[in-house]
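Novice: Okay, sequence plus prediction incoming.
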Amino acid sequence: MEDDDASERKMRFLFQLRSRGVTDPRVLAAMERIDRGEFVRGQFAERAYDDMPLPIPCGQTISQPSVVGLMTQALETGPRDTVLEVGTGSGYQAAVLSGLVRRVYTVDRHRRLVTEAQALFDRLGLTNITAQVADGSRGLPDQAPFDRILVTAAAEDPPGPLLAQLKIGGIMVVPVGQSDAVQTLIRVRRGEDGFDYDELRQVRFVPLVEGLGQT
């Protein structure tokens, strides 16, 4: 009975994703493999498979699954790509990316979130993710350049240091706008002659904050 419930829950979860525009078969398969329930604890655990953002420690959130899927889809990842994620949070987005690319570097300003996410990656056997405490607005210059960059916090403009760490031909997906208003999800492509910007959809994310957190 438990297996039947889990199977039905997974089918409903994937249906929600498709109905909201997540259509890339590779992204859907990656999200089917990673159980969002592993990343939602405590009183919100029973809502883990609903298409809604949920609170996590340090005043942050785990994004709603359809937004995770749409952002991942917008990255147009390849299996040999190296990706930088800014804003580890629960670790869910990095875990989804880990099934699509060669290497994921994920950074967060909150040590607690990085420690808990790394423990979860280890337990799930996701060996191609490196999580570390860092000021995400500055990226990871020591590991740059990156094929893809995903920012899971809103900036007023795409951060210059992150744009500089994107390879020629690379893609960055970032929410842009005031933190207390609706933001726009932007896809940035770096070409030989500069950057091209596409507006994808309206979103709402926590703000991208410079410096390190206290926890």
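Specialist: Structure's in. What do you need?
Novice: For the rest of this, base every contact and every neighbour count on C-alpha atoms.
Specialist: Fine.
Novice: ok, now which ones touch S137?
Specialist: Going by Cα atoms under 8 Å, 6 or more residues apart in numbering, S137 touches V86, P159, P161, L162, L208, V209, E210.
Novice: hold the first one in mind and look at this next one:
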Amino acid sequence: MEPAVLRDDMVDGLTSPPKEVLEDEAVALAMRDAPRHEFLDDERAAYADREHDALGTRVLSPSTVARLFEALSIEDGDSVLIVGAGVGYTAAIAAELTDETNVHAVDIARPLVALARENLGRAGYDAVLVDRRDGANGLPEYAPFDRILLEAAVVDPPRALLEQLAEDGRLVFPRGTQRQRLVSTTPEDERQGFDAVSFAPLLVEGEQSGAVERNRTEREDRERARKRLESRSGWEQEWIEWDRRVESGSN
């Protein structure tokens, strides 16, 4: 079956019962035009509404992609940053919604950056910029952005991303840890909630695939221990000082 027919079937399934997750006509058209099979190995499976794995990352299902872009609400001419380039498919959808020269994507994993560039080039989106960056730092050289899509779960969005939003910009991200909900926010922290979602947590340097250290719990434990020590006051601090005096006196 022709890929164009498979794409039409995919979008029809997203817009009609029982799913009905896609209402925005611009997003529907973008998903009908973007060749999803260029981003996955199996052409027929590419248009099934399910997730895939590639180089240690999760390729989002079409229904999840639809939810993201409905919340993002990209307008023609918007400058867009995708944090978590993955295989490049969401950057392709963004390029269909605005000029592809306005689409920027970053990923912390170098192999994924290379794969996304290759996929986007083959699919006809050569002008999309994909760079290897720590997503929490954004892409300040090209800021401000009208829309930022963070494809990783956080409790609160990184400050750098909020600072890189245009004055009337919008940042969409999965909020939470175990239980997550898609949320959009503005530079003034005006938030709007959407559907429940499930994303992997935002990685920092050292946690990406192939890095030497990937133990997120160990890193967070060190940070929490340091913060607890710095925040001690009152009787806790007095006991710490007393212990130190005793130790110094015993020497």
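Specialist: Arrived safely, thanks for sending. Nothing here was measured: the structure is a model prediction, and the numbers come from that model.
Novice: Please state their TM-score.
Specialist: After superposition, the two chains reach a TM-score (TM-score structural alignment, normalised by the length of the first structure) of 0.89; 204 aligned residues with a Cα RMSD of 1.6 Å.
Novice: that older thread, between the contacts of S137 of the first structure, which is nearest I171 of the first structure?
Specialist: L162 (10.9 Å; Cα to Cα).
Novice: hang on, the earlier thing: who wins on neighbours among the contacts of S137 of the first structure?
Specialist: Neighbour tally across those (other Cα atoms under 10 Å): the maximum, 27 neighbours, falls on V86.
Novice: List the contacts of that residue.
Specialist: Contacts of V86 of the first structure by Cα under 8 Å, 6+ apart are T106, V107, D108, G136, S137, G139, I149, L150, V151, T152, A153.
Novice: out of these, which are buried?
Specialist: Buried members of those, scored by 16 or more other Cα atoms under 10 Å, are T106, V107, D108, G136, S137, G139, I149, L150, V151, T152, A153.
Novice: so how far is D108 of the first structure from the last one?
Specialist: With the distance defined as Cα to Cα, to the nearest Å, A153 of the first structure ends up 10 Å from D108 of the first structure.
Novice: where exactly do the strands run in the first structure?
Specialist: With DSSP state E as the criterion, the first structure has strands at 54-56, 60-62, 82-86, 103-108, 129-133, 146-151, 166-176, 183-191, 194-203.
Novice: coming back round to it: can you convert the buried ones among the contacts of V86 of the first structure into TSV and add a column each for distance to T184 of the first structure?
Specialist: Listed next are these as TSV, based on distance: Cα to Cα, whole Å:
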residue	distance to T184 of the first structure
T106	22
V107	22
D108	22
G136	19
S137	18
G139	21
I149	16
L150	14
V151	12
T152	12
A153	11
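Novice: hang on, the earlier thing: report the set of residues contacting both of A153 and D108 of the first structure.
Specialist: In terms of Cα under 8 Å, 6+ apart, A153 of the first structure and D108 are both contacted by the residues V86, G87.
Novice: Determine which residue in the second structure is aligned with I186 of the first structure, please.
Specialist: By TM-score structural alignment, I186 of the first structure lines up with V183 in the second structure.
Novice: If we only consider the contacts of V86 of the first structure, which is nearest to A74 of the first structure?
Specialist: Distance to A74 of the first structure, by Cα to Cα, is smallest for L150 among the contacts of V86 of the first structure, at 9.7 Å.
Novice: Show the contacting residues for the aligned residue in the second structure for that closest one.
Specialist: Aligned counterpart of L150 of the first structure in the second structure: L149 (TM-score structural alignment). By Cα under 8 Å, 6+ apart, the contact list for L149 of the second structure reads L68, L72, V80, L81, I82, V83, L171, V172, F173.
Novice: out of these, which one sits closest to D42 of the second structure?
Specialist: Nearest to D42 of the second structure among the contacts of L149 of the second structure, counting by Cα to Cα, is L68 at 23.4 Å.
Novice: ok, back up a step: turn the strands of the first structure into JSON lines, including distance to F13 of the first structure.
Specialist: Shown next, in JSON lines, are the strands of the first structure (distance: least, Cα to Cα, whole Å):
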{"stretch": "strand 54-56", "distance to F13 of the first structure": "16"}
{"stretch": "strand 60-62", "distance to F13 of the first structure": "16"}
{"stretch": "strand 82-86", "distance to F13 of the first structure": "24"}
{"stretch": "strand 103-108", "distance to F13 of the first structure": "24"}
{"stretch": "strand 129-133", "distance to F13 of the first structure": "24"}
{"stretch": "strand 146-151", "distance to F13 of the first structure": "23"}
{"stretch": "strand 166-176", "distance to F13 of the first structure": "24"}
{"stretch": "strand 183-191", "distance to F13 of the first structure": "23"}
{"stretch": "strand 194-203", "distance to F13 of the first structure": "20"}
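Novice: who wins for proximity to R36 of the first structure among those?
Specialist: Closest of the strands of the first structure to R36 of the first structure is strand 60-62, at 9.6 Å (criterion: Cα to Cα).
Novice: list the helices and strands the closest one packs on?
Specialist: With contacts taken as 3 or more Cα pairs under 8 Å, 6 or more residues apart in numbering; DSSP states H and E, strand 60-62 of the first structure sits against strand 54-56.
Novice: so where do the helices sit in the first structure?
Specialist: 2-19, 25-33, 65-75, 92-98, 111-124, 160-164 (DSSP state H).
Novice: ok, and which of these has the densest surroundings?
Specialist: Among these, helix 92-98 has the highest mean neighbour count (mean count of other Cα atoms under 10 Å), at a mean of 26.
Novice: In the second structure, what stretch matches it?
Specialist: Under TM-score structural alignment, the match for helix 92-98 of the first structure is residues 89-95.
Novice: Could you check how far the matching stretch is from the centre of its chain?
Specialist: The chain centroid and the centroid of stretch 89-95 of the second structure are separated by 13 Å under Cα atoms, centre = their mean, to the nearest Å.
Novice: Over to stretch 166-174 of the second structure?
Specialist: 12 Å.
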